[in-house]
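Student: sequence plus the predicted model coming up.
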Amino acid sequence: MALGLWAVPAAATSCRDLVHDGNRYTVCEVDLAREELRLFLNRPDGSLYGQFSSVEADLRPEETLTFAMNAGMYHDDRSPVGHYVENGEELMRVIPNAGPGNFGLLPNGVFCIREGRADVIETLRFVDEAPACRYATQSGPMLVIDGALHPRFLEDSTSRYVRNGVGTTADGRRAVFAISRNAVTFHEFGRLFRDELGLPQALYFDGNISRLYAPGIGRNDPGFNMGPIVGVVAPSGS
């Protein structure tokens, strides 16, 4: 007699290199219906993760890290600049007001991870809606807001850095992470998410210190300790 078995979907993080308007990027897509996306800041003993290798080392033996990226701006002590929630616990409140630097260039936003979905939400909308995020990280500026580029982005800007960020689909089922492989402007980076990736909402994570862990394509970027890290945790061997 045949036994009916529940099918367990394999991890589906897909990373690829692409060129848009002459700039080179690596893009990784996460299917929230099939993959577990988490944020990591401090280890159980209170010390900082800081590195992708530390996150991997603290996972259970049956788990593995299949993708990771720095996920929001942080202070010198690596604590988050803005709102931060990890496994349902709020570690930093929402910062709704304008301020210095890229983070305070409103509108900024929050990357919110819930069961089976993830969303980039503009900060004031986030405050109004108050979604129950299992994980959340605030950063800024927004790159794309309801299909439009951030109004402060200049097409002729000369400010260029290696940059990384995330965009989400309208239904929240797909999160698309991108990191530039050469220095780009905000305008160019925003257009990647809007025009090439077709995403209605996208959020800037950081620049210059941007790093990617994607063993499937041989990426494990070295560097100084980071603050918040976003990563996909999958069953070992998947």
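Tutor: Arrived safely. Residues are numbered from 1 along each chain as shown.
Student: C-alpha from now on. contacts and neighbour counts both.
Tutor: Fine.
Student: residue 127 is in what secondary structure piece?
Tutor: helix 123-129 (DSSP states H and E).
Student: how about residue 26?
Tutor: strand 23-31.
Student: repeat that for residue 68.
Tutor: Residue 68 belongs to strand 63-70 when assigned by DSSP H and E.
Student: take a look at this one as well, against the first:
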Amino acid sequence: MRWMTLATLSFLGLFSGVAGAAERCEPVDHDGNRYIVCEVRAGQDDLRLWLTAPDGAIYGSFDRLNRTLADDGLRLGFAMNAGMYHSDRTPVGLYLDRAGQAGKLVTSAGPGNFGMLPNGVFCIGPEGFAVLETRRFADSPPVCDYATQSGPMLVIDGELHPRFLVDATSRYVRNGVGVSEDGSRAWFVISDRRVTFHEFGRMFRDGLGTPNALYFDGNISRLHAPGLRRSDWGLPLGPIVGTVVPIDEDHAGG
């Protein structure tokens, strides 16, 4: 039934009303809450992770990242924060991008949302995308061109995280990522209002039908989506995930 839901969304052209293949971002209503969902397709969209700028400083914002990309004739198609970070904005857990590895895989339980096991890793590999529970990732590491660890897992093999309570009162603007079973598609989601973990997890499991999904963060969650004329401001960011597209006249400057 979950995959019928996802197929129905695609059939109705949910992501057809935006400019450019790498800017499939649209509002979606689920269980009384509204979310922005950005779809990315393996082999079609150029999805990357970023942390450190060429001068060695952490990017920290969509605007600075966009200015750097412009030097190569590129801009962000969409972007969002991509994992938890320390006060100096370095990643809490594993982080891997073109510059190398900036953090180590953390397999032990710990404080806060990151340490609420099971947590997980989002992997961008040569064959597609994956969201894997951290200890499963450690036991059999996949090939990843980019990877970011965060937590908790929102959906694990089709089930919500066992610590999510339907009557929970903790609410934040939250964002995360879910991946299709075959790894060919990833959906990046941010809530428009404050939601509970249970509500957010159900969006991935029931609204999008993703068998596995990973929480990125809450409270500081931000989105850059020029197709929706949106680019959020706020505190400096750590890891950023997004697509790149060539600069064109309609969207120059992003």
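Tutor: All right, it came through fine. Just so it is clear, the structure is predicted and the values come from calculations on it, not from any experiment.
Student: assign a three-state SS to residue 187 of the first structure, would you?
Tutor: Secondary structure assignment for residue 187 of the first structure (DSSP: H, G, I helix; E, B strand; the rest coil): helix.
Student: what is the aligned counterpart of it in the second structure?
Tutor: Using TM-score structural alignment, the partner of residue 187 of the first structure in the second structure is residue 198.
Student: again with residue 206 of the first structure
Tutor: Under TM-score structural alignment, residue 206 of the first structure pairs with residue 217 in the second structure.
Student: SS state for that match?
Tutor: Once three-state DSSP is applied, residue 217 of the second structure turns out strand.
Student: relative to residue 200 of the second structure, how far out is it?
Tutor: Per CA to CA, to the nearest Å, residue 217 of the second structure is found 12 Å from residue 200 of the second structure.
Student: overlap in contacts of the two?
Tutor: Counting by CA atoms under 8 Å, 6 or more residues apart in numbering, the contacts common to residue 217 of the second structure and residue 200 are residue 174.
Student: those two: which has the busier surroundings?
Tutor: residue 200 (30 against 24; other CA atoms under 10 Å).
Student: residues touching the more buried one, list them.
Tutor: So residue 200 of the second structure contacts 154, 174, 191 (CA under 8 Å, 6+ apart).
Student: which non-adjacent residue is nearest the second one?
Tutor: Sequence neighbours aside, residue 218 is the residue nearest to residue 174 of the second structure in space, at 4.2 Å (criterion: CA to CA, 6 or more residues apart in numbering).
Student: alignment lookup: residue 148 of the second structure to the first structure.
Tutor: Residue 148 of the second structure maps onto residue 137 in the first structure, by TM-score structural alignment.
Student: any idea how far the nearest residue to residue 225 of the second structure once chain neighbours are set aside is from residue 70 of the second structure?
Tutor: Residue nearest to residue 225 of the second structure in three dimensions, not counting chain neighbours: residue 78, with 4.7 Å by CA to CA, 6+ apart. Distance, residue 78 of the second structure to residue 70 of the second structure, by CA to CA: 15 Å.
Student: tally of neighbours for the alignment partner in the second structure of residue 233 of the first structure?
Tutor: For residue 233 of the first structure, the aligned position in the second structure is residue 244, judged by TM-score structural alignment. Neighbours of residue 244 of the second structure under the rule other CA under 10 Å: 20.
Student: over to the one 4 residues further on?
Tutor: For residue 248 of the second structure, the tally of surrounding residues (other CA under 10 Å) stands at 12.
Student: my read is it is in a strand, agree?
Tutor: No - the assignment for residue 248 of the second structure, made by three-state DSSP, is coil rather than a strand.
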